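**Student:** Give me the fold of what follows.
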Amino acid sequence: MQNNHQTTVLDEAQAIAHANHPNPYGFLGLHANDKGYLQINTFLPDAMQVSLLDEKGKVVAKLDKLDDSGFFSKTTRRKKRFSYQLNVKTEQGERIITDPFACSPVLDDLDIYLFNEGKHKKLYQKLGAHCVEHDGVKGVTFAVWAPNASHVAVVGEFNHWDGRLHPMRKRLECGIWEIFIAENSAYSPVTAGGHYKFEVKDSNGNLLALKADPYGVQAQMRPDTSSVISAEVEFDWNDHHWMNSRQLRNDKSSPISIYELHLGSWQRDHNNEFLNYRDIAERLIPYTLDMGFTHIQLMPVSEFPYDGSWGYQPVGLFAPTARFGSAEDFKYFVQACHNAGLGLLIDWVPGHFPIDEHGLAKFDGTCLFEHEDLRKGFHPDWNTLIYNYGRTEVANFLRASAMHWLDTYHVDGIRVDAVASMLYLDYSRNDGEWIPNEYGGNENLEAVAFLKEFNEELYADYPGAFSVAEESTSWPGVSRPTSDGGLGFGYKWNMGWMNDSLAYMKRDPIYRQHHHNELSFGLVYAFDENFVLPLSHDEVVHGKGSILTRMPGDEWQQFANLRAYYGFMWTHPGKKLLFMGCEFGQRAEWNFEQGLDWHLLENDNHHGVQQLIKDLNHLYKSMPALHQLDCEKDGFDWVDHDNAEQSIYSFVRYGRDGTNPVLVVCNFTPTVQHAFRLGTPKAGYHREIFNSDAAIYGGSNVGNPLGAQSNNTPWQGRDDSIEITVPPLATVIFELQG
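**Tutor:** As a prediction, this is how the structure comes out:
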């Protein structure tokens, strides 16, 4: 008959064998019994024999196998604790292992304090999986936040995905579960490249779907969904010159012209397969430089399960997607951009996350990352879940993910997706489908506080980096400092300009005179924010057609309209963003499943548009008047915005004192205007430096090759004026040389 002590041990062993022991670290390993003697307990289902070794490798005791599940135990004659290992014999042979239940905690007191405060800036260095040396032994630490779980274990190839073998220690102070597994402690080595997930049971002991690591820095290639242990090899960064100079390059007085692209469909290989980050770098960077862009912006590269989401429904906010290679490959890509003189922005998605069962949804059986009330926690537009920004641990998780890209990967900017959906509680909701804030309003005060803190941390800790908001409403002060009551972003996408200008351009020129203010209205608010003018991927999908096919008329007029429009955009106040393919007049809508239609460049019209964008970027960078005061009202002055009858706009752009102004004339009808008189702010010679109707771009070559000399004929409220030829459907730029 078994004694009561052995009955208790066997009861606890059964709890271990069923993965429902409430405190495995309090039972497994070496512990003093009620008489003060050290007792060793271990669960090793494959073992035939287990011996306890002291720090010198001497056998202290041979353990007894107490049941068929693989539980071994032995009470020693020692009372003083000592370092130990286990000698394990199986059918495959004999090995010495480090017992994970003998290892010290992973997180220290400061980690826990900062986590509870929501202020752990380097949380990605502690949670997740990390190859380290711990207690003098090489291995991997695992840590995950699941405060309401009754059981969490790390499972993977190294333990045959058996959740009984590596149950984790719950840190009651914070709800984080942790374990250190030495290289020599598992059934097969725990090393870089190994696949793993977390086995989680809810508070009632119900087993959930296996969860990928929220802090995982590498993941399997879809459709597989496991996290991958990363070697985290120290990368030999040599982009110091760029990092030390980028503050000036990213300043609002500097030229910023952004080439936005989707890595999976810019170009593909001959089998229509993805290119590696390194291969993309070799092709993309020289092309972007040749085109004259200053920055590249990537649609989301955080790991995501479904290609059709384009990355906007991520499950791995800390992991570069495996579609294009490893984390080290991505670092190579970033460094290649910097060493070529290009800045790099990434899209970041803190507004929502998908419902995939291996992701964050009900991570520990409760709505841990999301709101429980669907009126706050569910996005009806995208069938996704909304983060609970008011929960300090969630806000810390999100901020840490953004800073991880700035810190670990040296990216220069974070473009925050769908900010409007974060700011408004009634976003895309009808009455009764949302919950007002504490003051009865529709503002999401928790999201506002989160965005402010995100921006404050970014600008304080990463000099030269900047943030951009995709925000489609009139929320005030999006790009104003938080000290002035703003949200603290560096820039905001000018969605109003984009919508109005495209609406105008798609109209037949005959009718444009009746909608003249669609192009001029943007200047009413052009300096309320630090704007980026975006022609992004959103404008070339979902049946909208390409930018080219939005233009009216026959083929010649379509291209002429497009060239004139780009000329207007590049001379309009605000930084520039253009989606891939638009720079050469891609005719088809963007298709994420194949590369761009590069063969179109064999056509003179498409090649002409490409040359036009090159020249516009060169002018934008080389002419201070076109970029220095992009975000200040002193940099712009209308000459005439009332000429609706002829659909002609004219304005002046200024730089700082001592720079030559430029005069811009845009004609949005196919009618040539001869002897067109225009007031000018500066007497002297006006040199034509750009004409979108030039033959090199595919135009009719009407213009002012000899420039224009002003005379003292007062016109349009100015003392001097010039007389020019205005080409059809064209933008013309003059440099004023007094």
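**Student:** Please count neighbours and contacts with C-alpha atoms only from this point.
**Tutor:** OK.
**Student:** which other residues reach stretch 298-306?
**Tutor:** 219, 222-223, 225, 260-263, 310-322, 344-349 (CA atoms under 8 Å, 6 or more residues apart in numbering).
**Student:** likewise stretch 417-424?
**Tutor:** Stretch 417-424 is touched from outside by 347-351, 427, 442-445, 447-448, 469-473, with contacts defined as CA under 8 Å, 6+ apart.
**Student:** from memory D604 sits against G699, does it?
**Tutor:** No: D604 lies out of contact with G699 (CA atoms under 8 Å); the separation is 10.5 Å.
**Student:** one more to put side by side:
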Amino acid sequence: MRIRQDEAHYALPEGVDDLIHGRCADPFSILGRHNMGKVDVIRVLYHDAARVRLVVERPRGSAVERPMRRMGDTGLHIGTIPAGARYHLKIFWADAAEETADPYSFGLLLGDMDLYLFAEGRHHQLDRVMGAQPMTIDGTAGVRFAVWAPNARRVSVIGDFNFWDGKRHPMRLRHAAGIWELFIPGLGVGERYKFEIMARDGRILPQRADPFARFAERPPATASVVASADAFTWHDGEWMGSRAGWQVPEAPISIYELHVPSWRRPGGDPDRDISWRELAQELIPYIHAAGFTHVELMPVMEYPFGGSWGYQPLGLFAPSARHGTPADFAGFVDACHRARIGVILDWVPAHFPNDVHGLISFDGCALYEHQDPREGVHRDWNTHIYNFGRHEVRGFLIASALMWLERFHIDGLRVDAVASMLYRDYSRREGEWIPNIHGGRENLEAVAFLRQLNETIHATIPDAMTIAEESTAWPGVTHPVAQGGLGFSYKWNMGWMHDSLHFIARDPLWRGYHLSEILFGLYYAFSERFILCLSHDEVTHGKGSLLARMPGDQWQRHASLRVYYAFMWAHPGKKLLFMGSEFAQEGEWSHAGEPEWHTLENPLKAGMLGLVSDLNRLYATLPALHARDCEPSGFAWVVGDDTTNTVLAWLRLAPGHAPVLVVLNLTPVIRHDYRVGVPVGGQWRECLNSDATAYGGSGVGNGGHAMATDQAAHGHPYSCVLTLPPLAALYLQPVGEGA
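**Tutor:** Alright, predicted model coming up:
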């Protein structure tokens, strides 16, 4: 079809000057297809092209090429085609020719419901909507980009594909939600990209990484990377179908916490990070042998500074490129599940760092954070606090949590620094914080966010866990939201950790005078569903290792740590231990090194690992030790006031199962003929003696069993006379009572 040339078609529209100089807020008003009756005028902007031709696609017959007129030195090329005809572009560069679809020929990309739910903070699949999404539109393959920047004057996609030039691919603003969108044909998985943002006052901001990116360059590089949208291949159906039973309060949950980069340095190279595949090969057999039910990874969401250990993340949707691709990470989780090991991730919604490529003043204004530093800055960490009162920010964070649980089959999230979220005056002096609307110190917006987070997770993935790191006496952290609680599945018991560590670090000579320290945790042990935690925080920042806190000579230090672990595993509450502590590492943990694996040649270290492994085995196989971890009916005192001998004894109980008697001798003195009351007569089997020679102990004990006679003691109708080894714990169970 021959089209009459009309000079009106080639008139430069209003706003061209802003377009060519990168100031245009609405590039689609100029570029792409514009109908003028029987003719569509096509405008494209290619500054460096020698010439551009329109390739008009016809339903029947071959395509027809039509030249476009270059409009002086503007970089604008204009041509005409029959109204409604399909077309693409043939671009002639100085040394090559390229055929591509026109990015500005595509209509609106995000649906109205997506925009509405985003603005409401209730879009739960933002990882499939925002950021870079490989897809095919109208038969054309490419990548759809979407970013939230409501205060920006102009936003462009930049990358290797356009020489990082913000004038080449300006985006379209969807005013209803403040989201900018653009589909760029021909791009695919692996492309590096960022966003160039012009603030409302005309400033070009530092290039921004994509807050919704699902992959990124390996730090210290900071570009986002287009990731595949394909589903991962999974073989963990058996685990996923049964994991609910492995994570309920009645289940034995024993967690091994690790920092992935420093768990193992391949080849001993301090500059090399282990890959997900290498980690699966080495970690899973180790965890299986040690008897832990779950691993907890310190944050693996992409983070710029290694010294933050991941607790200052910027890529809440991207597993760190330090260890491989997202598919590699999914493969690691799959391998853990096939070995019946659950995977928990540390997740950080409390704050974010101020790196210029990140979220801070993202579109020239305080967007993700608060404007006022009295609400929005953690001075302890020099980080910024999310504005939990903003719907879009809450939706951003909740969508991140759901993505890890759904897309990567993660079994639980430990929410970091919850205490800092709950209080407006957290680590602030008078005058450095703003009260809430009622004049109080509680952060009502953060409370509402945490409740929404937990309600959404439990409704969407009911068999997933959420765990709070919360160090205050905030009531109802693990109570249902409907009952006024925050809705978490479990809470770290920080009070138990502080008090018990303080006690066990004392000289055994004086421990009897301070039993209240180790007993106090039982006053509130059932007020929440607790996890007893000996985490990374207890072996760094100058605190030394757990072993370094124990008093006495080398043997006594290891004996004290053994009895402490036995106390922990017999105490109500789930268990968590940080890497290296399972074999009594001597030195303080360093993120730049690795645990002292070579010391396992030492019998005391190997013995400690053997003890932890046996504690995990007993904890899992003896229902009395776990089935009532979160209920008062699972615990009964026998001896709690023997300050003279510094001996403690109690029973762990579970309906329909044999009880377990726990006896601790917290001094290095052997206690002979120590009578302990028990509810059942007959023979009691010694399930565990932490002083066994296999653990590095002295071998003092009761020959593997004790006989309970009908002499009443401690309120029980029977009692047994025991030899209590020095600095040791005994676990005993009646024979023939379901043992």
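**Student:** if we can go back for a sec, so for D604 and G699 of structure 1, which residue has more residues nearby?
**Tutor:** Neighbour count, other CA atoms under 10 Å: between D604 of structure 1 and G699, G699 has more, with 22 against 13.
**Student:** what lines up against the more buried one once you look at structure 2?
**Tutor:** Using TM-score structural alignment as the criterion, G699 of structure 1 maps onto G697 of structure 2.
**Student:** Point me to the helix or strand that includes M135 of structure 2.
**Tutor:** Assigned by DSSP states H and E, M135 of structure 2 belongs to strand 131-137.
**Student:** typo on my end, D363 of structure 2
**Tutor:** Using DSSP H and E, D363 of structure 2 falls outside every helix and strand.
**Student:** that older thread, where do the contact lists of D604 and G699 of structure 1 overlap?
**Tutor:** Counting by CA under 8 Å, 6+ apart, D604 of structure 1 and G699 have no contacts in common.
**Student:** H714 of structure 2 - nearest residue in space that isn't next to it in sequence?
**Tutor:** Spatially, and ignoring its direct neighbours in sequence, H714 of structure 2 is nearest to G677 (5.1 Å; CA to CA, 6 or more residues apart in numbering).
**Student:** Name the SS class of that neighbour, please.
**Tutor:** The three-state label given to G677 of structure 2 by DSSP: H, G, I helix; E, B strand; the rest coil is strand.
**Student:** contacting residues for the corresponding residue of structure 1 for it?
**Tutor:** Under the alignment by TM-score structural alignment, G677 of structure 2 pairs with G679 in structure 1. Residues near G679 of structure 1 by CA under 8 Å, 6+ apart: 639, 714-722.
**Student:** Now do stretch 250-264 of structure 1: which range of structure 2 does it align onto?
**Tutor:** Using TM-score structural alignment, stretch 250-264 of structure 1 corresponds to residues 247-261 of structure 2.
**Student:** what about the matching stretch, how long is it end to end?
**Tutor:** Terminal residues of stretch 247-261 of structure 2 are spaced 27 Å apart (CA to CA, to the nearest Å).
**Student:** Go through structure 2 and flag its longest helix.
**Tutor:** Ordering each helix of structure 2 by length in residues (DSSP state H) puts helix 603-621 first.
**Student:** Mind reading off the mean deviation between the helix or strand just after that helix and structure 1?
**Tutor:** Next along the chain after helix 603-621 of structure 2, taking DSSP H and E as the criterion, comes strand 635-642. Superposing on structure 1 and averaging over aligned pairs (mean CA distance after the TM-score superposition for structure 1), strand 635-642 of structure 2 comes out at 0.8 Å.
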